[in-house]
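Participant: Here's a sequence, model it:
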Amino acid sequence: MSEDGERGDNGRVPRKQAAPRRKLLMSEILEQATQLFAERGYDGTTLQDVADAVGLSRPNLYNYVRSKEELLVAMVEATSQEAASSLRAMRQRADLDPTQKLRALVRELVLQRANNPAQFRTLDRSEQALPSDIAERHLDSRRAVLREITGVLDEGIVAGLFRPLDSRVTALSIIGMCNWVAWWFHPAPAHPAEPVAEQIAADAVAMVVQVDKRRPSAPTPLGAVALLQQDLDYLARLLRVED
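Facilitator: Take a look at the predicted model:
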């Protein structure tokens, strides 16, 4: 037995065993690196620190990661790019209406933040210190998340299911609500993440849903102006879609 696991007669780790073990060990490396970055900062952490935390020698660590920058890339992929990809897939589902899509997107985003809080907090705190290429990847992924949620809101507004709100401002508000979970939520057997995700998803839908489309029989002058503004906003969105 070695640090890499059991080996076959030819001295190599059987392929069926190697892939799962590599994935598990890489997850452990990323988890330990995240904790170290959070405690000591990115500049204050060395690859030797990571190797010691995982229980590997420095040469063996090089079999999995060659630099601290690679660890940051892996964190961005796991925290930002994975979120953008999963949200994009949900938005493209033809079997869901905009209300169902919004609920699913928010639920997914909350669960990702709740299940990987240290990675999200570390990236959030380290944004200004990230190498430029990694910072650009992170920013692109954040923009993609905003784009997916804004797109679903626009779909719902055009369909008449959501109120004609400013979709970008509303999307940023919803994302902020999801992101904050990484800071205040602490999972426990008696306090799992799923009910929290469901509640926040329901809150997000309640923020935008068109509850009652009937007009009041005698609106006040200011109320009539507000209704007219909603109609104009709705018409403007329809015209943009047709263009």
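Participant: going forward, measure contacts between C-alpha atoms and count neighbours the same way
Facilitator: Noted.
Participant: Would you quantify the distance from the residue most central in space within the chain to residue 237?
Facilitator: The structure's the chain has its C-alpha centroid closest to residue 83; by CA atoms, centre = their mean the separation is 3.8 Å. Plainly put, residue 83 is 27 Å away from residue 237 if you go by CA to CA, to the nearest Å.
Participant: Before we compare anything, build this one as well:
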Amino acid sequence: MTKSTRKTAAESTPTSGAKETSAGRPSARRELVENEMFEQASRLFAERGFAGTNLGDIAEAMGITRPALYYYVKSKDELLAKLVEEMTEGPATEIEALAADTAADPSDRLRRIAHLITLQRASQPSRFQLLLRSEADLPPAVAEAQRAAQRGTLRHLIQVIDEGVLKGQFRPVETRTAALAVAGMCNWVAWWYHPGGEHGQSPEDVADQIAELTVAMVQQTTLRTPDTPGPKAALALLRQDLDYLERTLDEQTRDDS
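Facilitator: As a prediction, the model looks like this:
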């Protein structure tokens, strides 16, 4: 898209009837411009820092005037808050829904949650990096919303892994450690994945692979043999079985009470 094309799309301020669709969702034009605004803001904040970037810089990068940008956002702080909300609130709601989908087994739910997180990180790496780097600049309410979303994601991962352990689908791992490992593996994609890079993988390809690796990391195998010969390795397997038995008994006790 040329600079002049972007200017026409953004500066032709929609009339009040065209601002949103009949369903109350942003119009396609507004969504397109806001996405461009988020992309350019993320890049400039990362390059120059939040303090070193102003709305004029973002408007220039978009190929529009500063007054035209004011139609979409009134201040740099508001823009950062919108960006954080776009990165956290939507995915958090989706993750909560996936974790609560008891019609799917834990393996499928875990796979879908990992796929969702990874796809966002691979599709919008600069936005996620900015999210972490700008925590100190966030308004208190926005910062708390971000932390709540992070806690929620971890809680839902723990919930799904725990259910998989109780059903015998997953090994009796320490679920919080496993959940943190999954989150770390998905989030790290934002730093090493580059669209159109040397490996030629699309964001969807990367998300598919990370999702499968996530499930493989905790999945119970049919044949269980020690990794190394000797009594210590055999005892390690017995401890796993005892951990599973204790979790099952604890769950049964909670159900009976």
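Participant: what do we get in structure 2 for the residue nearest to the centre of structure 1?
Facilitator: The equivalent of residue 83 of structure 1 in structure 2 is residue 91 (alignment by TM-score structural alignment).
Participant: Identify each buried residue in the strand or helix carrying its match, please.
Facilitator: Counting by DSSP states H and E, the element that carries residue 91 of structure 2 is helix 76-100. Judged by neighbour count (16 or more other CA atoms under 10 Å), helix 76-100 of structure 2 contains these buried residues: 76, 79-81, 83-85, 87-88, 91-92, 95-96, 98-99.
Participant: nearest to residue 140 of structure 2, of these?
Facilitator: Proximity to residue 140 of structure 2 was ranked across the buried residues of helix 76-100 of structure 2 by CA to CA; first place goes to residue 81, at 10.3 Å.
Participant: Excluding covalently adjacent residues, which one is nearest to the closest one?
Facilitator: On the basis of CA to CA, 6 or more residues apart in numbering, the spatially nearest residue to residue 81 of structure 2 that is not a chain neighbour turns out to be residue 142, at 6.3 Å.
Participant: And the helix holding residue 91 of structure 2, how far out from the chain middle?
Facilitator: Here helix 76-100 of structure 2 shows a centroid-to-chain-centroid distance of 9 Å under the convention CA atoms, centre = their mean, to the nearest Å.
Participant: immediately after that helix, which helix or strand?
Facilitator: Along the chain past helix 76-100 of structure 2, the next helix or strand (assigned with DSSP H and E) turns out to be helix 106-123.
Participant: quick check: that following helix aligns to which part of structure 1?
Facilitator: Helix 106-123 of structure 2 maps onto residues 98-115 of structure 1, going by TM-score structural alignment.
Participant: Please state the offset of the matching stretch from the chain centre?
Facilitator: Its chain's C-alpha centre lies 9 Å from the corresponding centre of stretch 98-115 of structure 1 when counted by CA atoms, centre = their mean.
Participant: Superposed on structure 2, what's the mean shift for that stretch?
Facilitator: Here the mean offset of stretch 98-115 of structure 1 against structure 2 after fitting is 0.9 Å, by mean CA distance after the TM-score superposition for structure 1.
Participant: Now do the helices in structure 1.
Facilitator: In structure 1, helices defined by DSSP state H lie at 15-40, 47-54, 58-61, 68-76, 82-91, 98-115, 117-126, 132-158, 167-179, 181-184, 193-208, 221-242, listed in chain order.
Participant: can I get those helices in a markdown table with distance to residue 215 of structure 1?
Facilitator: Below are those laid out as a markdown table (distance: least, CA to CA, whole Å):
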| stretch | distance to residue 215 of structure 1 |
| --- | --- |
| helix 15-40 | 53 |
| helix 47-54 | 63 |
| helix 58-61 | 66 |
| helix 68-76 | 47 |
| helix 82-91 | 31 |
| helix 98-115 | 22 |
| helix 117-126 | 44 |
| helix 132-158 | 18 |
| helix 167-179 | 23 |
| helix 181-184 | 37 |
| helix 193-208 | 18 |
| helix 221-242 | 8 |
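Participant: Highest mean neighbour count out of these?
Facilitator: Here the criterion is mean neighbour count by mean count of other CA atoms under 10 Å, and of the helices of structure 1 the winner is helix 98-115, at a mean of 22.
Participant: Show me what it is packed up against.
Facilitator: For helix 98-115 of structure 1, the elements it packs on are helix 82-91, helix 132-158, helix 167-179, helix 181-184, helix 193-208, judged by 3 or more CA pairs under 8 Å, 6 or more residues apart in numbering; DSSP states H and E.
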